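Enquirer: Structure for the following, please:
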Amino acid sequence: MKICFFGSSLVSSYWNGAATYYRGMLKQIAALGHDITFFEPDAFERQAHRDIADPDWAKVVVYPATADGWRGSLETAARSSDMLIKASGVGVFDQELEIAVAALPSRTMRIYWDVDAPATLEAMANDSAHHLRRAILSYDMVLTYGGGDGVVTAYRAMGARDCVPIYNALDPETHFPSPSKPDFACDLSLLANRLPDREQRVEHFFLDVARELPGKTFVLGGSGWETKDTPGNLRKVGHVGTSEHNAFFGSGLATLNVNRDSMARYGFSPPTRVFEAIGAGACLITDKWDGIDHFLEPDREVLVAASGAEIAGHLDALDPDRAAAIAGRARARILGQHTYRQRARQFNDLFVGSSSRIEAAE
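Expert: Predicted coordinates for the structure are as follows:
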């Protein structure tokens, strides 16, 4: 089938954490025989910070970040697609695109793919006039990359015809153990862009831990931290391109995942970083959120902490042999149960089923 996908960016991970998810999912969906065109705006300097060339499994269309740009691209996509997917967080003209896709003729299957469902649902809940409250009624299905039953229930309560989580996963061809790099060597690393609804949690779960453990070393990767006051035993390395993610995650004794506020509240929302890090052979420590045991077994395949003090305790008790054992068990679990190939099969099954239901309804 011909699938047209509007997202933030497929070719650049610059200020774009969804890139890994898009790449992993769409590559494997294409491998099942679907034809994919990815439409992305020329915005936020992402084209100047590309970290992959146009892939051979998808056509990439970069359109001007203008009203004429998105309208022309949507007209092209609507004429040629069997399924049109609007992802959340394109970054420019999101509201206009979401309303316009909802208004397309029903002969095109319309999918809303929410890559930040907790934040979207909280915005809808806090605004009775939010545009998605009306638009979502016309989408044939909502897909999300996290959230579990809480997100499904909330979307259905908002009037969505159906909502199905398709969780983040691992692309073992992209994320795998690689040689460590001295620039990233440390006791604990964190890769996370500086965002308002994450910064306080990073402060508690990472920066305070570094202050409490002056004898250990910490590395912080990601954009936006340049002006942040940090302790002397912490190195800031700025934006880390996807080509260096394997070395980043694998160069420390352990790496940390810190969910954003809304993701932690909803639970069942493992970000791409969880699967990237484990694929690269890292020992993962994560903040506590509901559903972690759906993906990894605490204490055996992942270390879970409800506070900065618990993270400090994990680090004090962690040696290289134990870290390697945890990392090995986690990678085996993820390879067996949580790859993008498995997620793409889930998507394909949903697509065939929903297509049949739509045709019957017409």
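
Enquirer: CA only for contacts and neighbour counts going forward, please
Expert: Will do.

Enquirer: Doesn't I85 lie inside a strand?
Expert: Yes - assessed with DSSP: H, G, I helix; E, B strand; the rest coil, I85 lies in a strand.

Enquirer: Can you give me the distance of it to A78?
Expert: The gap separating I85 from A78 is 10 Å, by Cα to Cα, to the nearest Å.

Enquirer: just L26 next, same as before
Expert: 19 Å.

Enquirer: So which residues of the stretch 101-250 of the chain form helices?
Expert: Under the criterion DSSP state H, counting those that start in this stretch, helices of the stretch 101-250 of the chain are mapped to 117-125, 131-135, 148-157, 196-202, 208-212, 245-250.

Enquirer: Let's see this one next, to set against the first:
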Amino acid sequence: MKLVVLGLSLSSSWGNGHATTYRALLRAFAARGHEVLFLERDVPWYASQRDLTDPDFCRLDYYADLDELARWRSEIAAADAVIIGSYVPDGVAVARLVRGWREGTLAFYDIDTPVTLAKLERGDEEYLSAAVIPLYDLYLSFTGGPTLDRLERQFGSPMARALYCSVDADAYAPVSVPKHWDLSYLGTYSPDRQPTLERLLIEPARARPDLRFVVAGPQYPEDIDWPANVERIEHCPPADHAGFYSASRLTLNVTRADMIEAGWSPSVRLFEAAACGTPIVSDRWEGIDDLFAPDREIVLADDAVDVLAALDRDLVSVGEAARRIVLSVHTAAHRAAELERHLGDAAKAKNKPEQEERV
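Expert: Modelled structure (predicted):
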């Protein structure tokens, strides 16, 4: 299969989780014998922070604007499938342009589904509009559960399928390093995540000055009152993630408000930390127990008391159990097989009316 992907960023993981998701998925997809072209909007923010410029699993090219995107018109038209991702600049215009260039399968990969739908409810069409959703033959959603039915019934998607994030099992595995932190958190600052971070990491840090904590990720405001025992790391590149998790006795998962409301929205960080065998403490949302068994494969916490109790437990077996689950069903190899199947189903559904007409 020849696949073209227009995504937010493959080249830079700075301030976004899209890059690691695309890297794992497309590497595994290429390993199945497929050819991939990734087209990325050339923007200053990512251009100055690139940590992957020459991937060995796909071609990576850049376009400055919609006019320059036309340089790849023939390849986009001839591809077996084209995927446009969430948060692609001028995403609505890109979708209309690409749909006009090709008759074949066109999919939307939403790594931010609950955020996307909340934006649509507000009339915010930054990268997707309700009007273009039916133009996509397939809506690949970061979120499963009832959201898939909503995409089809309310928004007219011909086919909505869950395609959760995943983990590159070769890049994320336990690393033999000393335990440097008792509780860690890896994630870019988000206003709607910050109250949970305050409740589940900063409050426990204040209560236990004898323990060591760390928050890694960019864009945190300077006025946050970090306790003295909370270390700050501005950016932890993907190459350092496995070592970061392995140096953590326990790591925290924090979910955005829209994703908690939708449920069934696992962060890529869940799978990455679990693949490293690091025990996870997470906020609660519907569907998380479909992925990990509470207390056996993950610890769920509502407040600082729950986190402090977890910090007093030996959770090695919890981390090991979560790693087994991830390696059995949540690796990039599993997702690549799912993507292949979903694209095949969409192509069959698209061609079915023509076949029935010929009969």
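
Enquirer: So after superposing, what's the score?
Expert: The TM-score (TM-score structural alignment, normalised by the length of the second structure) is 0.92; 351 aligned residues with a Cα RMSD of 2.0 Å.

Enquirer: thinking again about what came up before, compare I85 and A78 of the first structure (neighbour count), which wins?
Expert: Set I85 of the first structure next to A78 and count neighbours by other Cα atoms under 10 Å: I85 wins out with 24 against 20.

Enquirer: Map the more buried one across to the second structure for me.
Expert: Residue pairing (TM-score structural alignment): I85 of the first structure is matched to I83 of the second structure.

Enquirer: Contacts only, for that match.
Expert: Counting by Cα atoms under 8 Å, 6 or more residues apart in numbering, I83 of the second structure touches 3-7, 106-109.

Enquirer: same thing but 10 Å
Expert: If you count contacts by Cα atoms under 10 Å, 6 or more residues apart in numbering, I83 of the second structure has them with 3-7, 38, 76, 95, 98, 105-109, 136, 138-140, 343.

Enquirer: related to what we said a few turns ago, need the helices of the stretch 101-250 of the first structure in JSON lines (columns: distance to G291 of the first structure and mean neighbour count).
Expert: Below are the helices of the stretch 101-250 of the first structure laid out as JSON lines (distance: least, Cα to Cα, whole Å; neighbours: other Cα atoms under 10 Å):
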{"stretch": "helix 117-125", "distance to G291 of the first structure": "14", "mean neighbour count": "18"}
{"stretch": "helix 131-135", "distance to G291 of the first structure": "27", "mean neighbour count": "17"}
{"stretch": "helix 148-157", "distance to G291 of the first structure": "8", "mean neighbour count": "17"}
{"stretch": "helix 196-202", "distance to G291 of the first structure": "19", "mean neighbour count": "16"}
{"stretch": "helix 208-212", "distance to G291 of the first structure": "24", "mean neighbour count": "19"}
{"stretch": "helix 245-250", "distance to G291 of the first structure": "23", "mean neighbour count": "27"}
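
Enquirer: Adding distance to S223 of the first structure as columns, could you present these in CSV?
Expert: Output for the helices of the stretch 101-250 of the first structure, formatted as CSV (distance: least, Cα to Cα, whole Å):
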stretch, distance to S223 of the first structure
helix 117-125, 20
helix 131-135, 30
helix 148-157, 28
helix 196-202, 12
helix 208-212, 19
helix 245-250, 14
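
Enquirer: In the first structure, which strand is the longest?
Expert: Scanning the first structure for the strand with the most residues, using DSSP state E, yields strand 35-42.

Enquirer: Tell me which helix or strand comes right after that one.
Expert: Where DSSP states H and E defines the elements, the next helix or strand beyond strand 35-42 of the first structure is strand 59-64.

Enquirer: Next, the buried residues of stretch 272-287 of the second structure.
Expert: 272-285, 287 (16 or more other Cα atoms under 10 Å).

Enquirer: Equivalent analysis for stretch 32-44 of the second structure, please.
Expert: 34-42.

Enquirer: now those as a markdown table including distance to N16 of the second structure?
Expert: Below are the buried residues of stretch 32-44 of the second structure laid out as a markdown table (distance: Cα to Cα, whole Å):
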| residue | distance to N16 of the second structure |
| --- | --- |
| H34 | 26 |
| E35 | 25 |
| V36 | 21 |
| L37 | 20 |
| F38 | 17 |
| L39 | 17 |
| E40 | 14 |
| R41 | 15 |
| D42 | 15 |
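
Enquirer: Between these, which sits nearest E126 of the second structure?
Expert: Minimum separation from E126 of the second structure among these (Cα to Cα) is found for R41, which lies at 14.8 Å.

Enquirer: and the closest one, what is it in contact with?
Expert: By Cα under 10 Å, 6+ apart, the contact list for R41 of the second structure reads 6-9, 47, 61-66, 68-69, 88-90.

Enquirer: and if you look at E340 of the second structure?
Expert: Per Cα under 10 Å, 6+ apart, neighbours of E340 of the second structure: 1, 29, 32, 34.

Enquirer: nearest residue to the first one other than its sequence neighbours?
Expert: In this case it means M1 of the second structure. Counting by Cα to Cα, 6 or more residues apart in numbering, H34 is the residue found nearest to M1 of the second structure once chain neighbours are left out, at 4.9 Å.
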